[in-house]
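Novice: No sequence on hand, only this structure:
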């Protein structure tokens, strides 16, 4: 994982080395680039019309898409660096790991906020415009980033506090940069696990609460049945998205188990499937959920995608 010219020296077999990385490179890079293109076009779409800039649900969606796109780009960049056996200093790896945790935390909590917004829209339609205002949404996003940044500061402090400045200047990663290689101190690893479990429980409880509330509200004669049905389907998709997003936190651990217990060819196939399912797919689900299902976004997104494709041809 890392080496140092001092007494610190820990090694582990990297998950993407040699032929393994070269085989996975074209299989993973192409769909990742496609989804990055879709996400970037979706971000442009959400900023292109006043309707999207002034509606709270679309502002939350923009924030979610932004961090998901950044995560997707970083994940692919780290994969490429691992595939070519690029090494880096431990402080750089720690900073990248902390930044990934920041984006992950913002993504999950924003997803939870979007579920609550749908709950208010269906269960309290007359009060929705007073509760979910653009100002309140901006304040909520600010709180999300502040809390997530505080978590990352604590996480980074725990990772680096064990070493002196002199040690940090010479410690270099041997194989790949990931949580398993960055969290050397058991305290930082336990803190990350505890916070991850907290995020998962918070997300699952919120989505379940909102879903149950919408089911109850749908039985009321005053509730728009079509709106309630769309909200229920959206929350179910968000629950899947949340599960996939949380599963990405154990991706590197799964890779270590796979590469140590399977032959090379089955390991490559399983790693490609896992990477697509828990790393790439959760980062593009928001574009698919809203880009294909939202009647306001769909025609504008399709038009922008066609224009972008024609412009690049």
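Specialist: Good, I have the coordinates. Small disclaimer: the values here were computed from a predicted structure and weren't measured.
Novice: hey, let's count contacts and neighbours off CA atoms from now on
Specialist: Fine.
Novice: Can you name the residues in contact with stretch 260-280?
Specialist: When contacts are defined by CA atoms under 8 Å, 6 or more residues apart in numbering, stretch 260-280 is touched by residues 20, 23-24, 27-28, 32, 72, 75, 244-245, 247-248, 251, 255, 258-259.
Novice: Excluding chain neighbours, what is closest to residue 184?
Specialist: Leaving aside its chain neighbours, residue 184 sits nearest to residue 159 (7.2 Å; criterion: CA to CA, 6 or more residues apart in numbering).
Novice: just checking, that neighbour touches residue 93?
Specialist: No. Using CA atoms under 8 Å, residue 159 and residue 93 do not qualify as a contacting pair, with a distance of 10.5 Å.
Novice: Now for these two: what residues contact both?
Specialist: Joint contacts of residue 159 and residue 93 (CA under 8 Å, 6+ apart) are residue 182.
Novice: Roughly how far does residue 296 sit from residue 98?
Specialist: Using CA to CA, to the nearest Å, residue 296 is found at 36 Å from residue 98.
Novice: next, the one to line up against it:
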């Protein structure tokens, strides 16, 4: 009985050990990056995916999520070891990460709109989903992503002392929130963006649901699957938006208790950084029959045979 208590106590100490937590994060990040790289490789190897808007959006999300995961993991390691880097380098990294983070929810909205067009306007889908439309869509996504980050960056430069830019700091995304009004302005922008994106997703869900009720028995499976996809995107969007609010939860804790701050930051990283980015491979990589057929072929190093691959492409 005493040895059992000792084992439980040692296991509990292991789970609360900061070094063990950091190693666990590296394992999760490694698994995530391996799956993402495999899916990116699958997308690049099959030209049929290059002509489909939803797969192109999916590929962009994989690239963006992988970059966000690597950069935020670097920031987490720097914070854990209290490594100090040049402020200008930190600002550049924060601008890149913030822009990429904003890109993910906007891409989710674009994917919901693509499903809406495919289900509710099937005859016009080919005319709407063209290379020109995709270019305009990507331009809008990246422009909006850059605008919110640019506002934060300019606001930071307007209040920061010049000598601070040439000092060394422990880098974090909160470094550019120098004044309280900056954090409040950023929160308002995020709230308005979130409301707009939710309205668009609810609109697409309602339209697809109406189409599902009116669809024939042959098309009901495809329509119902699109409904579930939009719901998963909505949940994924909620998690992505929540990651922007985590600094407002973490910053007050830094002044109260450093250990609580690190524990909360660790939990937020797992729930709001890793979790929503694990949903992308699930939604399209595993639930999509055509993509999964090609993915399984390359994952098994071609051992599944080309007959399965060809049948997956016909779906």
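Specialist: Sure thing, it's come through. Quick caveat: nothing in here was measured; it's all calculated off a predicted structure.
Novice: Would you mind reporting the TM-score between them?
Specialist: TM-score for the superposed chains, counting by TM-score structural alignment, normalised by the length of the first structure: 0.83, backed by 286 aligned residues with a CA RMSD of 2.5 Å.
Novice: residues contacting the aligned partner of residue 148 of the first structure in the second structure?
Specialist: Counting by TM-score structural alignment, residue 148 of the first structure lines up with residue 145 in the second structure. Residues counted as contacts of residue 145 of the second structure (CA under 8 Å, 6+ apart) are 99-100, 102-103, 106.
Novice: Just the ones of those residues in strands?
Specialist: Among the contacts of residue 145 of the second structure, DSSP state E puts none in strands.
Novice: out of the residues you listed, which are buried?
Specialist: When the contacts of residue 145 of the second structure are checked for burial by 16 or more other CA atoms under 10 Å, the buried set is 99-100, 102-103, 106.
Novice: Closest to residue 33 of the second structure out of the residues you listed?
Specialist: residue 100 (16.1 Å; CA to CA).
Novice: what's the counterpart of the closest one in the first structure?
Specialist: Mapped onto the first structure by TM-score structural alignment, residue 100 of the second structure lines up with residue 103.
Novice: Helix or strand for the spatially closest residue to that match that is not a sequence neighbour, just tell me which one.
Specialist: In space, and not counting its chain neighbours, residue 103 of the first structure is closest to residue 67: 5.4 Å by CA to CA, 6+ apart. If you go by DSSP states H and E, residue 67 of the first structure is part of helix 56-83.
Novice: against the second structure, where does that helix fall?
Specialist: Mapping helix 56-83 of the first structure onto the second structure (TM-score structural alignment) gives residues 53-80.
Novice: Mean deviation, the matching stretch versus the first structure?
Specialist: In the superposition against the first structure, stretch 53-80 of the second structure averages 1.1 Å from its aligned positions (mean CA distance after the TM-score superposition for the first structure).
Novice: if I look at the counterpart of residue 138 of the first structure in the second structure, how far off is residue 150 of the second structure?
Specialist: Taking TM-score structural alignment, the alignment pairs residue 138 of the first structure with residue 135 from the second structure. Counting by CA to CA, the gap from residue 135 of the second structure to residue 150 of the second structure is 22 Å.
Novice: Look at residue 296 and residue 98 of the first structure and report which has more neighbours.
Specialist: Between residue 296 of the first structure and residue 98, counting by other CA atoms under 10 Å, residue 98 is the more crowded of the two (23 against 13).
Novice: How about the contacts made by the more buried one?
Specialist: Per CA under 8 Å, 6+ apart, neighbours of residue 98 of the first structure: 152, 155-156.
Novice: Now for residue 81 of the second structure, how many residues are close by?
Specialist: Other residues close to residue 81 of the second structure by other CA under 10 Å number 9.
Novice: Oh, that last question was meant for residue 174 of the second structure, not what I typed.
Specialist: 14.
Novice: For the nearest residue to it once chain neighbours are set aside, give its distance to residue 156 of the second structure.
Specialist: Nearest non-adjacent residue to residue 174 of the second structure, counting by CA to CA, 6+ apart: residue 247, 6.5 Å away. For residue 247 of the second structure, the distance to residue 156 of the second structure equals 16 Å [CA to CA].
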